[in-house]
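prediction below, plus the sequence it came from.
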Amino acid sequence: MSAHDHGHDDHDHAGHASERRLIWAAALTGGFMLAEVAGGLISGSLALLADAGHMFVDFAGLGLALFAMRLARRPADASRSYGYDRFQILVAYSNGLILFGIALFIVIEAWRRLSEPVVILGGPMLVVAIGGLLVNIAAFFVLHGGDKEDLNMRGALLHVMGDLLGSVAAIAASVVILTTGWTPIDPLLSVLVALLILGNAYGLVRDSGHILLEGTPKGVDSTAVGPHLSAEIEGVVDIHHVHVWSITPKRRAATLHARIAQDFEAAAVTRAIKRELSKRFSIDHVTVEIERGHCADAADDHAHHGHGHPHTA
C-alpha cells in the first residue's frame, strides 16, 4: 500500500470519527432544545428562549455539517475535479454568518426586554438552565476530541460553545432573579453571550472566507517558496508565477513556473520540486511548468501588470 493510500485511509478514518461525534452532538442538542423552548415559555426568560433558538440553529448547523462531511467523501468527477471537500468550507462560512444573525437577534430582543420588562419565573428557569448546561458540556466534549483543523468541526464546536455560554448566563440570571428579584439581569447577560458569540463567529468567517478566496495557507509565505526552491533544488535557475492556496485546511495546492538549466532532466527536477514542497510546506498537489528559456507568459506579464498576481524570482 502506498503512502498516498495510507493518507487516504487515515483521512477516511478521521472523517468517520468526526461524523460520529457530530451525530451525538446533534442528538443531544436537538433533544434538549425542546425542553428549553418549553422552559423559556413557562418562565418568561429571554436567556432561555435565546439559548433555545441558538440550539435550534445549532441543530440545523450540525445537520448541515454532517451532510457536508458525507458529501466530501464523494469522489472527484469531470464537473468537480477537486471533489466535494470545499463544500465543508462553504458550510463553515455559512455557520459563521448564522452565528452573526443569532447574536444580532439576541441583542435586539434584549433591548426590547429592557424597554418593556416582563415577569420571569426564576425557579423553572434555573432547572432548565442547569439541564441545558449539562447537555452542552456533554456535546462540547463529544466534539472537542474531533479534528482541530477541520473548519466544519470547528464551526460545530463554536455553535455548541455558544450554547454552553448561554446556559451559564441563564443559570447566573436565574440565581440573581431568585435572590434579588432584579429581572434586567436576564437580557443583560444575554447581550454578553451575544458579544462572545460574535467574536467566535468573526474568526470562523475570516478563516473560511480566506480559503474560499483562495488565500495563501496559514504558515506559508508565498514569496519565500521561489527562493527556497531555487536554493534547494539543483538545476533550478529561478521560480516564478507562484500561486499557493488551500482546498481545505489539510489540502494545499500550488502552481509555479520553474526555469531550469539546459543539461537537467525536466522530470527529475519536477519530482524534486514536488518532494520539497511536500516536505517543507506540506503542499501535496503541485503543478509545475518547466521552462528552459524565456517564460511562455512573458508577453502577458506586461499586459497584466498590477493585477495582483503573486510572483517570486
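Now that the structure is in, tell me what you want to look at. What you are looking at is a predicted structure, and each value in this text was computed from that prediction instead of being measured.

drop to CA atoms for contacts and neighbour counts, all remaining ones
Will do.

so Ala76: helix, strand or coil?
coil (DSSP: H, G, I helix; E, B strand; the rest coil).

list the residues that contact it.
Remark: with contacts taken as C-alpha atoms under 8 Å, 6 or more residues apart in numbering, Ala76 is in contact with Tyr82, Gly83, Tyr84.

how much space separates the spatially most central residue of the chain from His228?
For the chain, the residue nearest the mean C-alpha position is Leu151 (2.5 Å; C-alpha atoms, centre = their mean). If you measure Leu151 against His228 using C-alpha to C-alpha, to the nearest Å, the figure is 29 Å.

hold the first one in mind and look at this next one:
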Amino acid sequence: MHGHGHAHGPGGHAGHSHGVAADADRRWLGAALGLIAVFMAAEVTVGVVAGSLALISDAAHMLTDAASIVLALVAMRLAARPARGGFTYGLKRAEILSAQANGLTLLMLGAWLAYEAVRRLVDPPRVAGGPMLATALVGIVVNVTAAWCISKANRTSLNIEGAYQHVLNDLFAFVGTAAAALVVVLTGFDRADPIATLVVVALMAKAGYGLLRDSGRIFLEAAPTDVDPDLLGDRLVARPDVVEVHDLHVWQITSGQAALSAHVLVETGGDCHAVRRDLERLLRHDYGITHTTLQVDHVPEQVLQVTLPGDRTAADGPGHCEAPHGPVHREEPHHH
C-alpha cells in the first residue's frame, strides 16, 4: 500500500493519500452497510410481529440508509474512473445522481409512512411494547456504530454526507421509537407508536429535501453556495490592467469541485499572460477554484471611443463576443 504513491512522480503524494483514503472510505462504508443490513432484516420481523409501525418506519428508513451507502459506494467507483470518450469530466456527477435518488426515496417512503401513521392514530391496533423497546434500544446502538463508521470516511463528498445524514436521522428516529415503546409499556397508550412514526417522517422529509436541493443546484449549474458570482466579477475587474469581464460562469462539477470560465478584456498595453496568472492566483487563493478557463484578449480599439451611457453598439462592435451571455463587469471610470 505504501509504495503505491511514489509511482506517480512529483504529484505522487496527493495520489497516494487519496488512493488510501478512498480505499479506507470504502471499508468504513462497507462496515456500516453490513451492520445496517443485518439489523434491518431483524427489525422488520419484530415490527410485523409486535405490530409496531414505528419499528417498520425505522426499518424503511434504514433501507434508505443501506441504499444510500450502496449508491455512495457505486458512485465512488464511477467517480474515480478517468475521463474518457464523451464523458470529458469522467463520471463525477454519479455521486450527485446518487444523492438525488436518495432524496427522492426518503420523500416517497415518508409520504407512505405518514399515511399509515394517520390511519393508526384514528384506529390504533395493539402494539407489543416489550419487543418494540428492546429492538429500538439495539437500533440506537447499531446506528451510533454505523454513524461512527461513516464519520471516519471523507464527509466533504455530498454523497457520503448523504449517507451520514441518513444514519444520523435514523439515530434520532430510534430514540423517538424507544421513547414511544416506553410509553406503550408503562401506560398501554398505543397511539404513541404512530406519533413516533410521524416524528420519523418529519426527519425523513427534512433530509430528503436537503439532498434534493443541494443536488438540484449542481445539476442546474448554479454557483457553489459560498461564491457570489457578481462580487467575484467585480473583484476580477478591479485587478490591474483588467477593463472588462463577461461571460463569467461558475459552476460545480461535483460537490467540492468548482469550475470557472470567463472572457477577460485587458488594456491595450497590458500583458495578457500576466493578467491571466494574476486572476488564476486570486481565484485559487481566495475562492479555492483551481479549474479555471480564462480567455484573455486585448480591448478592441473601438471600445476606447467615447460612448454615451446606454449606447452599447460601439462597445459591442466587431472584435467583441457574438452574443454575450451573463452579466458584463466593466471597470469603473475612476480607475483610469
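Structure received. As the structure is a prediction and not an experimental result, all values here were calculated from the model.

which SSE is the aligned residue in the second structure for Asn95 of the first structure in?
In the second structure, the residue paired with Asn95 of the first structure is Asn102, using TM-score structural alignment. With the criterion set as DSSP states H and E, the secondary-structure element containing Asn102 of the second structure is helix 94-122.

in that helix, what's buried?
Neighbour-count burial for helix 94-122 of the second structure, with 16 or more other C-alpha atoms under 10 Å as criterion, is recorded at 94-107, 109-111, 113-114, 116-118, 120.

swap in stretch 31-46 of the first structure?
For stretch 31-46 of the first structure, the neighbour count (16+ other C-alpha under 10 Å) marks Phe32, Met33, Ala35, Glu36, Val37, Ala38, Gly39, Gly40, Ser43, Gly44, Ser45, Leu46 as buried.

surely Val288 of the first structure is within a helix?
No. Under three-state DSSP, Val288 of the first structure falls outside any helix and is assigned strand.

how about it, what's its partner in the second structure?
In the second structure, the residue paired with Val288 of the first structure is Leu294, using TM-score structural alignment.

residues touching its match, list them.
Counting by C-alpha under 8 Å, 6+ apart, Leu294 of the second structure has contacts Ser261, Ala262, His263, Val264, Arg276.

repeat for Ala22 of the second structure
Contacts here follow C-alpha under 8 Å, 6+ apart; on that basis Ala22 of the second structure touches nothing.

helices of the stretch 101-250 of the second structure, start to end?
Defined through DSSP state H, counting those that start in this stretch, the helices belonging to the stretch 101-250 of the second structure, from first to last, are 129-152, 158-187, 192-219, 229-237.

which of those helices sits most buried?
Most buried of the helices of the stretch 101-250 of the second structure by mean neighbour count (mean count of other C-alpha atoms under 10 Å) is helix 158-187; its value is a mean of 23.

can you state the residues of the first structure onto which that helix aligns?
Helix 158-187 of the second structure lines up with residues 151-180 of the first structure when matched by TM-score structural alignment.

mean per-residue distance, that stretch versus the second structure.
Using mean C-alpha distance after the TM-score superposition for the first structure, stretch 151-180 of the first structure ends up 1.2 Å from its aligned counterpart in the second structure, as a mean over the superposed pairs.

can you give me how far that stretch is from the chain middle?
Between the centre of stretch 151-180 of the first structure and the centre of its chain there are 21 Å (C-alpha atoms, centre = their mean, to the nearest Å).

with stretch 123-140 of the second structure instead?
Averaged over its C-alpha atoms, stretch 123-140 of the second structure has a centre that lies 34 Å from its chain's centre (C-alpha atoms, centre = their mean).

which part of the first structure matches that stretch?
When stretch 123-140 of the second structure is aligned against the first structure using TM-score structural alignment, it corresponds to residues 116-133.

what's next to the matching stretch, contact-wise?
Defining contact as C-alpha under 8 Å, 6+ apart, one finds that stretch 116-133 of the first structure is touched by 32, 35-36, 39-40, 42-45, 48, 164, 167-168, 170-171, 174-175, 177-178, 183-184.

go again using 6 Å as the cut-off
For stretch 116-133 of the first structure, the surrounding residues in contact (C-alpha atoms under 6 Å, 6 or more residues apart in numbering) are Ser43, Gly44, Ser45, Leu164, Ser167, Ala170, Ile171, Ser174, Ile177, Leu178.

out of those, which comes closest to Leu277 of the first structure?
Proximity of these to Leu277 of the first structure was ranked by C-alpha to C-alpha; the top entry is Leu164 with 41.4 Å.

name the nearest residue to that closest one, ignoring sequence neighbours.
Nearest residue to Leu164 of the first structure, sequence neighbours excluded (C-alpha to C-alpha, 6 or more residues apart in numbering): Asn136, at 5.2 Å.

any idea how far Leu256 of the first structure is from the one you found?
Taking C-alpha to C-alpha as the measure, Asn136 of the first structure and Leu256 of the first structure are separated by 47 Å.

Gly83 of the first structure too?
Gly83 of the first structure sits 22 Å away from Leu256 of the first structure, taking C-alpha to C-alpha as the criterion.

what does Ala72 of the first structure give?
Using C-alpha to C-alpha, which is the criterion applied here, Ala72 of the first structure is 27 Å from Leu256 of the first structure.

between those two, who's got more neighbours?
Just comparing Ala72 of the first structure and Leu256: by other C-alpha atoms under 10 Å the higher neighbour count belongs to Leu256, 20 against 17.
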